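Student: Dropping the sequence and predicted coords here.
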Amino acid sequence: MRAPPGPCASLLAMVLVGLGACSSQGSRGPPSSDVLVTKVTDGDTIHVAFGGHDERVRLIGVDTPEVPWYGAKGECFGVEAGLYTRGRLGARRVRLGFDADRRDRYGRLLAYVYLGRELFNLTLVRLGYATADPVPPDLSMATAFAAAEREARAAGRGLWSACPASPG
């Protein structure tokens, strides 16, 4: 007859389970608890209710064209990207996943945004609303974003067919 596992075995099991939770693709550390999107600024910047206050979030690894802002002319497909993000994420609950850096130089929280099981950052690139924008050290999804951009460009999706001088 075997003796029941001791405290060391139980501790090891808890550590291994915890490590498994931290290894989700596109995220260093487990995604946060669900947050509510309170505002969509443009295609790649949202605001969420996080930790009892409003937090500005920049989507990691992607770049959408700019929208018109305070008299400045927007970029081709910027309005469409912003409307798409607003339609998909506005007033919805999402999960945030993080990479190496938590904040950018403007103080925005840097995150992968999950809508259910969908990585929304990747969807933006795949549908041609954004380009891949790898910024070290936040590179855990850079390969997937680059592949999605090649696919969108080849298929002429979104900005790749709508804009006369598409990026890249």
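Tutor: Sure, I can see it.
Student: hey, let's count contacts and neighbours off CA atoms from now on
Tutor: Noted.
Student: any idea how far the residue positioned nearest the centre of the chain lies from Leu12?
Tutor: Using Cα atoms, centre = their mean, the residue of the chain that lies closest to the mean C-alpha position is Tyr112, 2.5 Å off. Applying Cα to Cα, to the nearest Å, one obtains 30 Å for the distance of Tyr112 from Leu12.
Student: Would you state the helices of this protein in chain order?
Tutor: Using DSSP state H, the helices of the chain run over residues 7-21, 78-89, 120-126, 142-155, 159-162.
Student: ok, and what's touching the last one?
Tutor: Going back to what we said before, that points to helix 159-162. Here helix 159-162 makes contact (Cα atoms under 8 Å, 6 or more residues apart in numbering) with Cys76, Phe77, Gly128, Tyr129, Ala130, Ala152, Arg153, Ser166.
Student: here's the one I want to compare it with:
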Amino acid sequence: MRVPRYAVCTVALAASLAGCTLLPRTTPSRESPTPSPNVPVSVRWVIDGDTLDVVGPSGRLRLRLVNVNAPEVGRDGAPGECLAAEARDWVRARLPVGTSVEIWTYGFDRYGRTLADVRSAGASLSVELARAGYAAPLLVRGLDVVLEDVQAATREASVAAVGVHSAKVACTVAGRAAVLNAQAAALPATVTPASKAAALAQRESLVASIAAIRTELATGPAPAGVAALTSQELDAVLDSLDAAEASLKTRSAAWPG
């Protein structure tokens, strides 16, 4: 059974990021943004893939990139999302401390972060982050600043199979599905009384892992690593899970009851 395809995660904004609702990617409700004038600032520190501190004429600002959502880094002992550290490190490498950037700002979120389009050498950081495969498109209460460019960059990342789009990265959805498919295909076709318990435990573990991915795909709001995927990528993941389940059934068919 196919799950609904993920749309752009929209964060309801009353001058702040609040709850998420899913809107169709093809027909988002847009408003004409009214930014502040361009402000030159310098990078002080990169917090994560979509959050950074800068220093400018008015002092220090904490910026939240517009129209993208990067994987969340772990906090308070909780694990981060897949490729969260890599997304942060990608931004840090691109914008070392002291780098001069230009920003156009669009108000604040509920955490006091300034919503901003950050540009270096004319390139939008939001767009380049998505092109590198480290962010999903995000429409914030109709605030369309670089959304179409981010969506196009996300499609490029999908074709290139980079970042969260790569099946070769073990923690991505596609990577996890590929590993499960391979493990299911490697189950023994026959078992002995001595090996039966271990084989059954492995099969049940695979069943649970497959179910966990299906639940992750079907339950919103989607994390960045899922929201970034195209419908074709999601179909490929589901096909991989279907193949894994078929292998489980075939490989264990001759096991004694």
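Tutor: Happy to help now that I have it. Fair warning: this is a prediction, and the values are worked out from it, not measured in the lab.
Student: Of the helices of the first structure, flag the one that's most buried.
Tutor: Compared across these, helix 120-126 shows the largest average neighbour count, a mean of 24 (mean count of other Cα atoms under 10 Å).
Student: how about it, aligned to which bit of the second structure?
Tutor: Counterpart in the second structure of helix 120-126 of the first structure, with TM-score structural alignment as the criterion, is residues 125-131.
Student: what's the mean distance for that stretch versus the first structure?
Tutor: In this overlay with the first structure, the average offset of stretch 125-131 of the second structure from its partner residues is 0.6 Å by mean Cα distance after the TM-score superposition for the first structure.
Student: Can you tell me what sits against that stretch?
Tutor: Counting by Cα under 8 Å, 6+ apart, 49-50, 65-68, 87, 91, 117-119, 135-137, 146, 149-151, 153-157 sit against stretch 125-131 of the second structure.
Student: swap in stretch 103-118 of the first structure?
Tutor: Looking at what lies outside stretch 103-118 of the first structure - Cα under 8 Å, 6+ apart - the contacts are 26-27, 55-60, 89, 93-99, 101-102, 119-121.
Student: try 7 Å this time
Tutor: 56-60, 94-98, 101-102, 119-121 (Cα atoms under 7 Å, 6 or more residues apart in numbering).
Student: do stretch 68-78 of the second structure as well
Tutor: When contacts are defined by Cα under 7 Å, 6+ apart, stretch 68-78 of the second structure is touched by residues 48-50, 80-85, 126, 134-138, 223-225.
Student: Can you tell me which of those residues are buried?
Tutor: Burial by neighbour count, judged by 16 or more other Cα atoms under 10 Å, picks out 48-50, 81-85, 126, 134-138, 223-225 from the contacts of stretch 68-78 of the second structure.
Student: distance from the centroid: which residue in the second structure tops it?
Tutor: Pro193 (44.1 Å).
Student: Please pull up the equivalent of that one in the first structure.
Tutor: Using TM-score structural alignment, Pro193 of the second structure has no partner in the first structure.
Student: just Ala152 of the second structure next, same as before
Tutor: Taking TM-score structural alignment for the superposition, Ala152 of the second structure sits opposite Ala147 in the first structure.
Student: quick revisit: just flag the most distant two among the contacts of helix 159-162 of the first structure.
Tutor: The most widely separated members of these are Cys76 and Ala152, with 16.2 Å between them, by Cα to Cα.
Student: coming back round to it: next, check the contacts of stretch 68-78 of the second structure against the strands and list the overlap.
Tutor: Of the positions in these, Asp48, Ala136, Pro137, Leu138 sit in strands, assigned by DSSP state E.
Student: ok, now how distant is the last one from Asp144 of the second structure?
Tutor: Right, the one you point to is Leu138 of the second structure. In terms of Cα to Cα, Leu138 of the second structure sits 9 Å off from Asp144 of the second structure.
Student: Next: the second one.
Tutor: Per Cα to Cα, Ala136 of the second structure is found 14 Å from Asp144 of the second structure.
Student: Check the third one too.
Tutor: For Pro137 of the second structure, the distance to Asp144 of the second structure equals 11 Å [Cα to Cα].
Student: ok, longest helix in the second structure?
Tutor: Among the elements of type helix in the second structure, defined by DSSP H, the one spanning the most residues is helix 193-218.
Student: The aligned partner of Val35 of the first structure in the second structure: neighbour count?
Tutor: The alignment partner of Val35 of the first structure in the second structure, by TM-score structural alignment, is Val41. Val41 of the second structure: 22 surrounding residues under other Cα atoms under 10 Å.
Student: Let me see the contact set for Val41 of the second structure.
Tutor: Contact partners of Val41 of the second structure, counting by Cα under 7 Å, 6+ apart, are Val54, Val55, Gly56, Ser100, Val101, Glu102.
Student: And the nearest residue to the fourth one once chain neighbours are set aside, how far from Ala194 of the second structure?
Tutor: Nearest residue to Ser100 of the second structure, sequence neighbours excluded (Cα to Cα, 6 or more residues apart in numbering): Ser42, at 4.3 Å. Taking Cα to Cα as the criterion, Ser42 of the second structure is separated from Ala194 of the second structure by 65 Å.
Student: Thr250 of the second structure too?
Tutor: Shown here: Thr250 of the second structure relative to Ala194 of the second structure, a distance of 21 Å by Cα to Cα.
Student: Between the two, which is the more surrounded one?
Tutor: Neighbours per residue, other Cα under 10 Å: of Thr250 of the second structure and Ala194, the larger number sits with Thr250, 15 against 8.
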